[in-house]
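Trainee: pasting the sequence and the predicted model now:
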Amino acid sequence: MRNFLAHKGRMALSAVAVLLSVAFVCGTLVFTDTMNTTFDKLFAVSSADVTVAPKGADAEEDAQNGVPESLPAATLEKVRSAEGVAAAEGAVVSMNVTVVDADNDNVGATNGAPTLAGNWTRNDLRSMEITSGHAPRGPTEAMVDADTADKHDLKIGDELRTISQTGDFRSRIVGIATFTVTNPGASVVYFDTATAQRELLGATDRFSQVNITAEAGVSDARLKRNVTATLGGAYKVQTAKEASDEGRADVGEFMDVIKYAMLGFAGIAFLVGIFLIINTFSMLVAQRTREIGLMRAIGSSRKQVNRSVLLEALLLGVVGSVLGVAAGVGIAIGLMKLMSAAGMNLSTDDLTVKAATPVAGLVLGVVVTVLAAYLPARRAGKVSPMAALRDAGTPADGKAGRVRALIGLVLTAAGGAALYAAGTADKASDGSLMLGAGVVLTLIGFVVIGPLLAGAVVRVISAVLLRAFGPVGRMAERNALRNPRRTGATGAALMIGLALVACLSVVGSSMVASATSELDKSVGADFIVQGNQRIVPGAEKAMRDTPGLAHVTGYKEVDATLTSPDGEKDTDGVTAADPTYAEDLRRPTTAGDLADAYGTDAMAVGSDYATAHGVRVGDTLTVAFKGGRTAKLKVAAITDDDTAIDQGARYLSLTTLRKYLPADQIPPNSIMFAKAEEGQQDQAYAALKKSLDAYPQYQVRDQTDYKQELKDQIGQMLNMVYGLLALAIIVAVLGVVNTLALSVVERTREIGLMRAIGLSRRQLRRMIRLESVVIALFGALLGLGLGMGWGTTAHKLLALEGLNVLDIPWPTILAVFAGSAFVGLFAALVPAFRAGRMNVLNAIATE
């Protein structure tokens, strides 16, 4: 306790590292738990006692034809006749809609949450109340939720236009309903029942589902049994709990991805923090060598010395973890505010701090801190009393250093072999396992071998950068080399974060370069039209009527089951397109001609499928269309799957599709392509944009636009990852600061002597800054080199999926390297300032 309180300042940065790591873990858990609580409440409140829906219906997906799955309205009367039913009503709901205001601006959700359109029912009163106006009563009336009205400045009397697969129609807002529970961000528009049936389902005698209320004293389970007995097994019947659990499971999968990804970055921060703690306690033990020797001389055992150091670590872990748990709640609230600003409403009333969260934070922070301090504690226990009294310091075990170097070399070599195996793998799935092993082994190997690398790398960096600073530069070099183990550990902390940055930069840049190259090579279309919904008939007609276009190509994804000649079934479906798609996408073939696949009763398959099932040109495949008939189609071409575009697609013509699938089951286009007439590209581009102005849910892009958007999307993803990695880099910077600060204290007498023989304050500060820069650049050089190796290997696996271009983003790599030098300068500001303020005589007199 005395030692801990005597070195509060020296412990502070280590405590901050623990605090940040624990805060990130606890913040992630609180944030995701709060999200789950929000959705749980919404699902629990909004679910009817029992719900009847079409069998196999998915609440998040419409039917193949783009219209919501539905059931006959006659089902409602059957349900009402079941025993235990107090009330039943038909509901209509669609998620495949776009709602725009009078200015043609999309008023739907833009944050990934759905836009829901349907009829207003009594069941909606479970989660909403009408706070202004009234519910819709006729074909020209609509009601919106209050959050959507606030976001888009909508008020009663404003006009809305709703676009769906069955057409589009206009209405005026006559009411505003407010959620009585937290709305996670969905936009909701209500119509009267007849209008919703006609405009959203395309039929006035259909419902999406039937909501049932139980009579008093009738349990949901019993009501479900009664309804099922009445209807038979033709429908999906769920209790409120089952419906809530299903919705919770769907959201839970998404939330788990977010949670574990963020916890992964928190784990990286913890790993970096370990180096900081090891360095801190190693230096504190070295500075107390004489004190430890005196304790040993008057009877302290090795175990007692070891235990005293571990108890200091325990105190550090407890303090940092307690503060981290509190900071984690603050981080969670900050994330909620950020999400609310982005359109996903999260109320602090739902803030969920489970008992397991602070326990996990405390246990994790304390355990990691104590484990990190174990090696320095063990080293302290080995101090010989006589050696310590002579101030010989902690024992330097040359044999241990050689063993460590050997282990590091073996691990690095094994990791390099794994990366080589990954880079030469024939299948991405096999290579990914080897890539993971190679990343882990090389990372551990570099950490273990860090002291050996420090000697060589620091000398090279110093020869290039420090020679110009004369004697001050040489002293900075010697200081960095004085304790290679310490320099290696400090640099390794920075190495980890920068290795991941370099790896992801290489992968992201290669993906963009590969996709761009593939577009240039394979895509013959001038324009691409797509959105977050399948293309409605009105938009398709507007596109086909646009002047200046040589042709327009539709592209439909169709549910079907293929049976190959070897009897194997495949449910991945087929792609139906206009014959001009063979011009719009120049897919090379390994056999046959792709244009022939657009004939009647013909198709093309990918080379991977053909190889796996022994399919050749001329063979016949059995294709069972969902909702249609079964066809026998002749294989006219085998396309090369060495591509990133449409890899594995099975093509057939729209003529063939119409022959075997009823018109009302044919899916809308998921994407469309167009080719401009010769010399009319600019005019056609402007005309196509104008034609689709009325459909803001779709984007018109030429190839330049498409490439830029792809680059922007990957850039946004990388920026988000870099933001999460910033925590690990911040902790690494704290490690450099702490190492320098403790090093200054350790060299107090030496600094006093150098000042006494003429070293100025400015030279002293420069020496410490240069030492910091060298350590930072050492970590950056290792990290960037390691990361580029990982990224290059990962690209080899991406090449198996058609992304063949390797692109090293040298501007990013050089910017990160230069930025590391600034990190070093920043980290040295406080230690250098404190060193410059030392009193010369007092420093010389320091023991």
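Mentor: It's in.
Trainee: when you work out contacts or count neighbours from here on, use the C-alpha atoms and nothing else.
Mentor: Will do.
Trainee: ok, residue 388 to residue 364 distance?
Mentor: Distance of residue 388 to residue 364, computed by Cα to Cα, to the nearest Å: 34 Å.
Trainee: can you pull out the helices in the stretch 351-500 of the chain?
Mentor: Per DSSP state H, counting those that start in this stretch, the stretch 351-500 of the chain carries helices over the ranges 356-381, 385-389, 398-423, 428-448, 450-465, 470-482, 484-522.
Trainee: buried stuff in stretch 359-375?
Mentor: By neighbour count on 16 or more other Cα atoms under 10 Å, the buried set for stretch 359-375 is 360-375.
Trainee: cool, and stretch 641-657?
Mentor: Buried residues in stretch 641-657 (16+ other Cα under 10 Å): 641-645, 647-657.
Trainee: contacts for stretch 415-431, please.
Mentor: The contact list for stretch 415-431, computed with Cα atoms under 8 Å, 6 or more residues apart in numbering, reads 432-435, 437-442, 445, 790, 793-794, 796-798, 800-801.
Trainee: quick one: buried ones out of those residues?
Mentor: 432, 434-435, 437-439, 441-442, 445, 790, 793-794, 796-798, 800-801.
Trainee: which residues in the stretch 601-750 of the chain form helices?
Mentor: Secondary structure of the stretch 601-750 of the chain (DSSP H, counting those that start in this stretch): helices located at 607-613, 654-660, 681-691, 703-746, 748-756.
Trainee: mind checking those for the one nearest to residue 161?
Mentor: helix 681-691 (17.0 Å; Cα to Cα).
Trainee: which other helices and strands contact the closest one?
Mentor: helix 537-544, strand 698-702 (3 or more Cα pairs under 8 Å, 6 or more residues apart in numbering; DSSP states H and E).
Trainee: between those, which one is closest to residue 625.
Mentor: Ranking the helices and strands packed on helix 681-691 by proximity to residue 625 (Cα to Cα) places helix 537-544 first, at 21.8 Å.
Trainee: what's the angle from the next helix or strand after that closest one to helix 537-544?
Mentor: Using DSSP states H and E, the helix or strand that directly follows helix 537-544 along the chain is strand 549-558. In terms of direction (axes from the mean of the first three to the mean of the last three Cα atoms, to 10 degrees), strand 549-558 departs from helix 537-544 by 150 degrees.
Trainee: list the buried ones in strand 549-558?
Mentor: Buried residues in strand 549-558, counted by 16+ other Cα under 10 Å: 549, 551, 552, 553, 554, 555, 556, 557, 558.
Trainee: so how far is residue 540 from the fourth one?
Mentor: What that stands for is residue 553. Taken as Cα to Cα, the span from residue 553 to residue 540 is 10 Å.
Trainee: now swap in the first one and tell me
Mentor: Distance from residue 549 to residue 540, counting by Cα to Cα: 13 Å.
Trainee: okay, now the one to match up with it:
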Amino acid sequence: MFKATWKSLLSRKLRLLLSGMAVVLGVMAVSSALILTDSLSASFDDMFRTVNANVDVQVSGVSAGGENGSRPEPLPASAVERVRAVSGVASAVGDVSADGARVVGRNGKVIVTQGPPRLGMAWRDGGGIAQMRTGTGPKADDQVAINALLAKQGPFAVGDRIEVLTLAAKRSFTVSGVFGMTGNRDSLGGETVVAFTEPVAQRLMLGKEGVYSSIDVRAAAGVTPAVVKANVAAALGSSGVVRTSAEVAKAQAKDVQQFLTIFQNFLLGFAAVTLFVGIFLILNTFSILVAQRTRELALLRSLGAGRGQVIRSVLVEALVVGVVASTLGLFAGYGVALLLKQMLFSSLADATLGFTGSAVAASYLVGVLVTLVAAVVPALRASRVAPIAALRDAATADKSLVKVTLVGGILGAVGAGGVGWALFGSLKGNAIWGVLLTGVLLTFIGVALLTPSVARPTVGVIGRLFSWSLPGKLGRRNSARNPRRTANTAAALMIGLALITGVSVLAASIQASMSKVFTRDLRADLVIDRDSGDASYDASVIDKTRRMPGVAAAVGLYGDVTTDVTGKTVYVTGTDLAVAKDLFNLKVESGELRDLRHNEVVVGEEFAAKRGLGTGSSLRLRTSRAGEQTFVVVGVYAKQELLSEPLMSVADAEEYFQVPSPALGAVRLAPGADAVGIRKQIEALLVDSPEVNVASQADFIKQQTGQVDTLLNMLYALLALAVLIAILGIVNTLALSVLERTRELGMLRAVGMSRWSAMRMITVESVVISVFGALLGLAVGTGLGVAVVRALKGQGFDVLSVPWTRMLLFLGLSVVVGLFAAILPAIRAARVNVLQAISYE
């Protein structure tokens, strides 16, 4: 039996390879995600261990915004002296290092790092992991040393002038030296580093002199880091955060690990979609092969083969396909991981990728398991072939669709109910996503099982568009001949297009909702916007803009992160409320909206309701630069989408915020004012802030909504894998169908059908199946998208927008998919030898 199975497998290498391509693509997605993220995670862990190798204990300030907030408060110089005096401390050195030193490149644009920080630090000669390669450390306030990665990106050399943006506006320095890291690396993890003299670093990176971002502590001989940590913590109390070097490395790696985990789950999610679609391809392939081998299997049964042997025969074929496909997918995933690293993490050039244990194990486990699961139903069907079938030459009659329709209806109803429960029910947290994903999965399976019931009539209607010729009529009838096969083939394309359509509905609704909010609540003709979250501009820009002829009003917006008494993160805004209330359409709910005095705030009605605040209430916040402060609520404004957190005065923002400069701005012009001329004047004021630009209201709205398009295109690229598998499914089904109908094709050729007509017949069949799958996908995807938008109404989805033009484009592309998928099967049909086909057994 094993020999017969092996011979049967070798006789169908190409057909099984096509079905195995679905597994290859799915495993490729799984292995690439795990290889990339596991390797980068190990690289970052090594980097943080290296950074903290010369430190036993580290002291840092308390963050005003908690774990999700702004950078920690700087530590005063007196804290260094207090730590030095602690028992068990051999040395304590204040360190200045913070993210936000952005360098302007030769092209006038700020150099970006695609994730790694842009550090500004105080240079310290001797010790540490920095190794000077050329030049010296900075000796004067107008000098800086830069790391080798930044020197290459510039490019910059010793003696060059370099412009740096920090908490202050753009300043120019001379490069005094270029340094690398231990191990002859240009950087540790793709970060750029600018090293100033200590006083300059304190002013530009921390906001004032005489303060430090952290204190590096070395333990005395014979004293453990844990003991030193306890002693230092007792001496400082709540004024600092004390951790051992191992705890520091773990904390530093936490954010990176969280990002890599999110990125990994993102890729694995699409891998799951790819494999789910692939199940339909494999199921269809094995089902067709079993149907074509009815006489062969019946002969084996008549010679004594048991049902178990037949099942094992089919599953062995599936196992071989799964192992081979998993191996190919694993190596293809390594190539994709290299490509992703180059595209998304190019700054991590020193990070090496390898076949991690989890990637290898997951690849084979997933690939083999998916193939075996998809082959179970065909294997059971093969075991039911009766020995008497070997004596029959007639085709097997179609089975009733009642059972499969009933099961499909039940699963579809349960899935739809799960989606509704997740969206409209009282579930919370991760339970919502679990029920939602399960509901969507069951909905897809239910629709796939219901598809055979509607395949024949629907395909018949679609096929009439191509029935103006005999090949067209035959192609339409062929596509409706076996509704189960047509349904399984179309289901793969249905799932891919359903996801694409659902995402498109969500994206279009988000964009429409954002446009509505900005148009309604932003009453400004020009917006001063930023390209980077670190960017800001000088406060004098707003004052000078306000005095320009043709400007009716101008206001700046400061932003920072604080925490309330419960430790919850609170985002706060500083602005001139008397001007902002008109430019941002603020409506008073209670109290008054007026010029704010020292430690006065106004809050949104939702914020006030959650915290039980009202006019006259007190709000205590921990600020970035002044610690805990108590604010008096003087007014509550009605719900507003653009401004929904506490608003305080500009003077308070400049005193309390980490960055005492505005980040955004809004300008209203007088009637008949020259918008282009005023825009150019404002741009001239921002010449020292290259990350800040001026846009019209329409351009600003387009920029904000355009971010959704960027994400949408990424999703399209990933979901394209599912569509590619659907194309392979159509190719495989048609190729096997051509083989199955060899005698029929020979008879058609014998009675006068030309090769071109045979190709047209197969092409019509392919296009009909593709359009059928596309229509199902568009319908299911639109339904899911609309349901989500309706459920999230008031949570960023205020407008339902269905992208009809884009959906028509998808439908048109399905025709192209059908044409493309028909090429190889149509050529094969045209090459059928008439005499051999007529005598075909």
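Mentor: Okay, I see it. Nothing here was measured: the structure is a model prediction, and the numbers come from that model.
Trainee: one step back: so which pair among the buried residues of stretch 359-375 of structure 1 is furthest apart in space?
Mentor: 360 and 375 (24.0 Å).
Trainee: the equivalent of residue 704 of structure 1 over in structure 2: neighbour count?
Mentor: Aligned by TM-score structural alignment, residue 704 of structure 1 pairs with residue 698 of structure 2. When neighbours are counted by other Cα atoms under 10 Å, residue 698 of structure 2 registers 14.
Trainee: residue 268 of structure 1 and residue 644 of structure 1, how far apart?
Mentor: Distance from residue 268 of structure 1 to residue 644 of structure 1, by Cα to Cα: 32 Å.
Trainee: residue 289 of structure 1 too?
Mentor: Per Cα to Cα, residue 289 of structure 1 is found 62 Å from residue 644 of structure 1.
Trainee: next one: residue 603 of structure 1
Mentor: Using Cα to Cα, residue 603 of structure 1 is found at 20 Å from residue 644 of structure 1.
Trainee: what residue of structure 1 takes the place of residue 731 of structure 2?
Mentor: With TM-score structural alignment as the criterion, residue 731 of structure 2 matches residue 737.
Trainee: which residues does that match contact?
Mentor: 827, 828, 830, 831.
Trainee: so where is the biggest helix by length in structure 2 in structure 1?
Mentor: Using DSSP state H to define each element, structure 2 has its longest helix at helix 245-292. The alignment of helix 245-292 of structure 2 onto structure 1 (TM-score structural alignment) covers residues 240-287.
Trainee: next, count neighbours for residue 317 of structure 1.
Mentor: Neighbourhood size, residue 317 of structure 1 [other Cα under 10 Å]: 27.
Trainee: skipping adjacent residues, who's closest to it in space?
Mentor: In space, and not counting its chain neighbours, residue 317 of structure 1 is closest to residue 366: 4.2 Å by Cα to Cα, 6 or more residues apart in numbering.
Trainee: residue in structure 2 matching that neighbour?
Mentor: So, by TM-score structural alignment, residue 366 of structure 1 is matched to residue 368.
Trainee: okay but that match is in contact with residue 319, surely?
Mentor: Yes. Using Cα atoms under 8 Å, residue 368 of structure 2 and residue 319 qualify as a contacting pair, with a distance of 6.2 Å.
Trainee: now for those two: what residues contact both?
Mentor: In contact with both residue 368 of structure 2 and residue 319: no residue, using Cα under 8 Å, 6+ apart.
Trainee: what's the angle between the host helix or strand of residue 316 of structure 1 and helix 356-381?
Mentor: Per DSSP H and E: residue 316 of structure 1 is located in helix 302-341. Using the same axes, to 10 degrees, one finds that helix 302-341 of structure 1 and helix 356-381 are set 150 degrees apart in direction.
Trainee: could you list the buried residues of helix 302-341 of structure 1?
Mentor: For helix 302-341 of structure 1, by 16+ other Cα under 10 Å, it's 302, 305-333, 335-337, 339.
Trainee: counterpart of residue 786 of structure 1 in structure 2?
Mentor: So residue 786 of structure 1 corresponds to residue 780, using TM-score structural alignment.
Trainee: now do the residue nearest to its match when sequence neighbours are not counted against residue 413 of structure 2, distance only.
Mentor: Of all residues not flanking residue 780 of structure 2 in the chain, residue 498 sits nearest, at 5.6 Å (Cα to Cα, 6+ apart). Applying Cα to Cα, the value for residue 498 of structure 2 to residue 413 of structure 2 is 17 Å.
Trainee: with neighbour numbers in mind, choose between the two.
Mentor: residue 498 (26 against 17).
Trainee: show the contacting residues for the residue nearest to residue 317 of structure 1.
Mentor: Residue 366 of structure 1 makes contact with 314, 316, 317, 318, 321 under the criterion Cα under 8 Å, 6+ apart.
Trainee: OK, contacts around the equivalent of the fourth one over in structure 2?
Mentor: For residue 318 of structure 1, the aligned position in structure 2 is residue 323, judged by TM-score structural alignment. Listed by Cα under 8 Å, 6+ apart, the contact set of residue 323 of structure 2 reads 364, 367, 368.
Trainee: of the residues you listed, closest to residue 237 of structure 2?
Mentor: Of all the contacts of residue 323 of structure 2, residue 364 has the smallest distance to residue 237 of structure 2: 52.8 Å, by Cα to Cα.
Trainee: find the nearest non-adjacent residue to that closest one, please.
Mentor: residue 326 is the one closest to residue 364 of structure 2 (Cα to Cα, 6+ apart), at 5.4 Å.
Trainee: the one you found reaches residue 24, doesn't it?
Mentor: Yes. At 6.0 Å, residue 326 of structure 2 counts as touching residue 24 under the criterion of Cα under 8 Å.
Trainee: common neighbours of these two, please.
Mentor: Residues touching both residue 326 of structure 2 and residue 24 by Cα under 8 Å, 6+ apart: residue 367.
Trainee: contacts only, for the aligned partner of residue 839 of structure 1 in structure 2.
Mentor: Residue 839 of structure 1 maps onto residue 833 in structure 2, with residues paired by TM-score structural alignment. Counting by Cα under 8 Å, 6+ apart, residue 833 of structure 2 makes contact with residue 746.
Trainee: most neighbours, which of the contacts of residue 737 of structure 1?
Mentor: Greatest neighbour count in the contacts of residue 737 of structure 1, by other Cα under 10 Å, goes to residue 828: 28 neighbours.
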